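Undergrad: Everything below, folded, please.
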Amino acid sequence: MTFKILTETDYQISQWSGGETKEFYIYPETSAYAKKNFDYRISSATIAVEESLFTSLPNYSRCLMVLENEVKLIHELPNEKIVCRLAPFQKTYFSGAVTTRSIGKCKDFNVMYTSDYTVSVAVINEGDVELAAENSYFFYLLNECVCSQLNNKEVVLKAGMAYVLSNESGKMKFIASTEDGIIGILCCFKRK
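TA: All right, here's what the predicted structure looks like:
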């Protein structure tokens, strides 16, 4: 089992044309976003301007989930424009090669990945999460919770922490500290 807990001191913060981005995790860990040599990257961005143009990433697919406020994405294809409106915890998957504009200020959760992976991104609520050994997982905590790990050891995880796990199967149990039961966001990476 490969297991790692990440905190604010592990994240990389940088500026982009529309605001600020916080890189939570990049894989392989020796890769770099600027070099575009990563398999997948997980981040959160603040879109601080009313209209912005997303960075072109021709060799990557993306999943974007809104965390705060609402945003409208406009994907400019050769013969049409596709408009996607997202409210908090709604997501969309799209090609990084497509010219994409956003309208509206928001905070988002963003996953970029190569075609070597099938990726799913979901909000996790209190309860069990089933893990498969062939997948890699990234949990980002929006709220404090208690997590019963696979070895039945309980760990308190704080909001803003992340949890990276691979080569493990079984169940993890999450107990929420908020009434709405929202724990955070789960990303599952399955190599094709």
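Undergrad: Every contact and neighbour count from this point should use C-alpha atoms.
TA: Fine.
Undergrad: distance of the residue located most distally from the centre of the chain from residue 156?
TA: Centroid-distance maximum for the chain: residue 79 at 29.8 Å, with CA atoms, centre = their mean. Residue 79 sits 50 Å away from residue 156, going by CA to CA, to the nearest Å.
Undergrad: Repeat that for residue 134.
TA: 26 Å.
Undergrad: With residue 107 instead?
TA: As judged by CA to CA, residue 107 and residue 156 stand 25 Å apart.
Undergrad: Equivalent analysis for residue 80, please.
TA: Distance from residue 80 to residue 156, by CA to CA: 48 Å.
Undergrad: Residue 49 too?
TA: On the measure of CA to CA, residue 49 and residue 156 end up 36 Å apart.
Undergrad: quick one: secondary structure of the residue farthest from the centre of the chain?
TA: With DSSP: H, G, I helix; E, B strand; the rest coil as the basis, residue 79 sits in coil.
Undergrad: before we go on, could you also do this sequence so I can check it against the first one:
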Amino acid sequence: MINLRVQEAKNVKVAQWSGGETREVFLAPDHGVYKVGQFDFRVSSATVELKESKFSALPGYERLIMSLDHCIRLVHEKEEEIEEIILQPFEAHHFSGDDQTTSYGQCTDFNLIYKPELKGFMKACNKAEQLTLESEVTVIYCLEDVDIQVIKNEELIKSYQLEKYSSLVLENPESHTRVEFDSQESFQPIVVCSMIQEK
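TA: Next comes the predicted model:
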């Protein structure tokens, strides 16, 4: 049976990092801590306030990043090559936590960090868009005040009115379950969805 839980904006952990401020949206398992080897996956959002920022090293993890507002340039220093990309707003980019990564440009970003035995996905959704729940865990992070409906076999299971920076966590969904979003905002994505499942 599907498990639903809301993380209100006022309860989100906020901390400082070398380039700005970070909000921990979700961390698994519940008893885990944000240290290498002591968590399975983590969803977070951070402000990047410096024009040049070095990312924390996270060896043994995979990473997905998305800018929520401005273009940024990412440089990944790998063992045998250097990769450089321009990341457009609301575009998800995968890279290894083993890379030495530097970002150039200021933005607010969204991050999913996960162990390699898991598979991670990230998607920004607009008003009136639907998301079919196929992953074991889905974390929906609100970029605005959002109305969310959880529907199974065309029957409404639960509805939520969530404030900006709140999130809804959906675990172990049954088949034919989807989520619909609505908001007063319509010109840009209103939620970011992070999905995690075993490979």
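Undergrad: So after superposing, what's the score?
TA: Here the superposed chains carry a TM-score of 0.92, computed using TM-score structural alignment, normalised by the length of structure 1; 191 aligned residues with a CA RMSD of 1.6 Å.
Undergrad: For the counterpart of residue 61 of structure 1 in structure 2, list the residues it contacts.
TA: Residue 61 of structure 1 maps onto residue 62 in structure 2, with residues paired by TM-score structural alignment. For residue 62 of structure 2, the contact set (CA atoms under 8 Å, 6 or more residues apart in numbering) comprises 94-97, 113-116.
Undergrad: Which contacts among those does structure 1 share?
TA: Using both residues aligned by TM-score structural alignment, their matches' CA atoms under 8 Å, structure 1 keeps these contacts from the contacts of residue 62 of structure 2: 94-97, 113-116.
Undergrad: Sitting in helices, which of those do you find?
TA: Secondary structure defined by DSSP state H assigns none of these to helices.
Undergrad: Surely residue 127 of structure 1 and residue 175 touch.
TA: Yes: using CA atoms under 8 Å, residue 127 of structure 1 is in contact with residue 175, at 6.5 Å.
Undergrad: When these two are compared, which one has more neighbours?
TA: residue 175 (18 against 15; other CA atoms under 10 Å).
Undergrad: which residue in structure 1 lines up with residue 161 of structure 2?
TA: By TM-score structural alignment, residue 161 of structure 2 lines up with residue 156.
Undergrad: From residue 59 of structure 1, how far out is that match?
TA: For residue 156 of structure 1, the distance to residue 59 of structure 1 equals 38 Å [CA to CA].
Undergrad: for residue 184 of structure 1, same thing?
TA: Distance from residue 184 of structure 1 to residue 59 of structure 1, by CA to CA: 28 Å.
Undergrad: So which of the two has more stuff around it?
TA: Taking other CA under 10 Å, residue 184 of structure 1 and residue 59 do not tie; residue 184 has more neighbours (22 against 14).
Undergrad: what residues are up against that one?
TA: 123-125, 139-143.
Undergrad: and if you look at residue 162 of structure 1?
TA: In this structure, residue 162 of structure 1 makes contact with 5-7, 24, 138-141, judged by CA under 8 Å, 6+ apart.
Undergrad: Which members of the residues you listed are the farthest-apart pair?
TA: Largest separation among the contacts of residue 162 of structure 1 by CA to CA: 7 and 138, giving 12.9 Å.
Undergrad: More neighbours: those two, which one.
TA: residue 138 (22 against 14).
Undergrad: Name the residues of whichever strand or helix holds the more buried one that come out as buried.
TA: Assigned by DSSP states H and E, residue 138 of structure 1 belongs to strand 135-141. Within strand 135-141 of structure 1, the residues scored as buried using 16 or more other CA atoms under 10 Å are 135-141.
Undergrad: now stretch 16-24 of structure 1
TA: Under 16+ other CA under 10 Å, the buried positions of stretch 16-24 of structure 1 are 18-24.
Undergrad: and if you look at stretch 94-105 of structure 2?
TA: Quick answer for stretch 94-105 of structure 2 (16+ other CA under 10 Å): 94, 96-104.
Undergrad: go on, stretch 104-118 of structure 1?
TA: Quick answer for stretch 104-118 of structure 1 (16+ other CA under 10 Å): 105-114, 117.
Undergrad: wouldn't residue 105 of structure 2 be in contact with residue 47 here?
TA: No: with contact defined as CA under 8 Å, residue 105 of structure 2 does not count as touching residue 47 (10.9 Å).
Undergrad: Closest to residue 32 of structure 1 out of the buried residues of strand 135-141 of structure 1?
TA: residue 138 (18.0 Å).
Undergrad: hang on, the earlier thing: what helices or strands is the strand holding residue 138 of structure 1 leaning on?
TA: strand 162-166, strand 182-191 (3 or more CA pairs under 8 Å, 6 or more residues apart in numbering; DSSP states H and E).
Undergrad: got those strands as TSV, with distance to residue 75 of structure 1 columns?
TA: Listed next are these as TSV, based on distance: least, CA to CA, whole Å:
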stretch	distance to residue 75 of structure 1
strand 162-166	30
strand 182-191	23
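Undergrad: Relative to residue 86 of structure 1, which of these is closest?
TA: strand 182-191 (16.2 Å).
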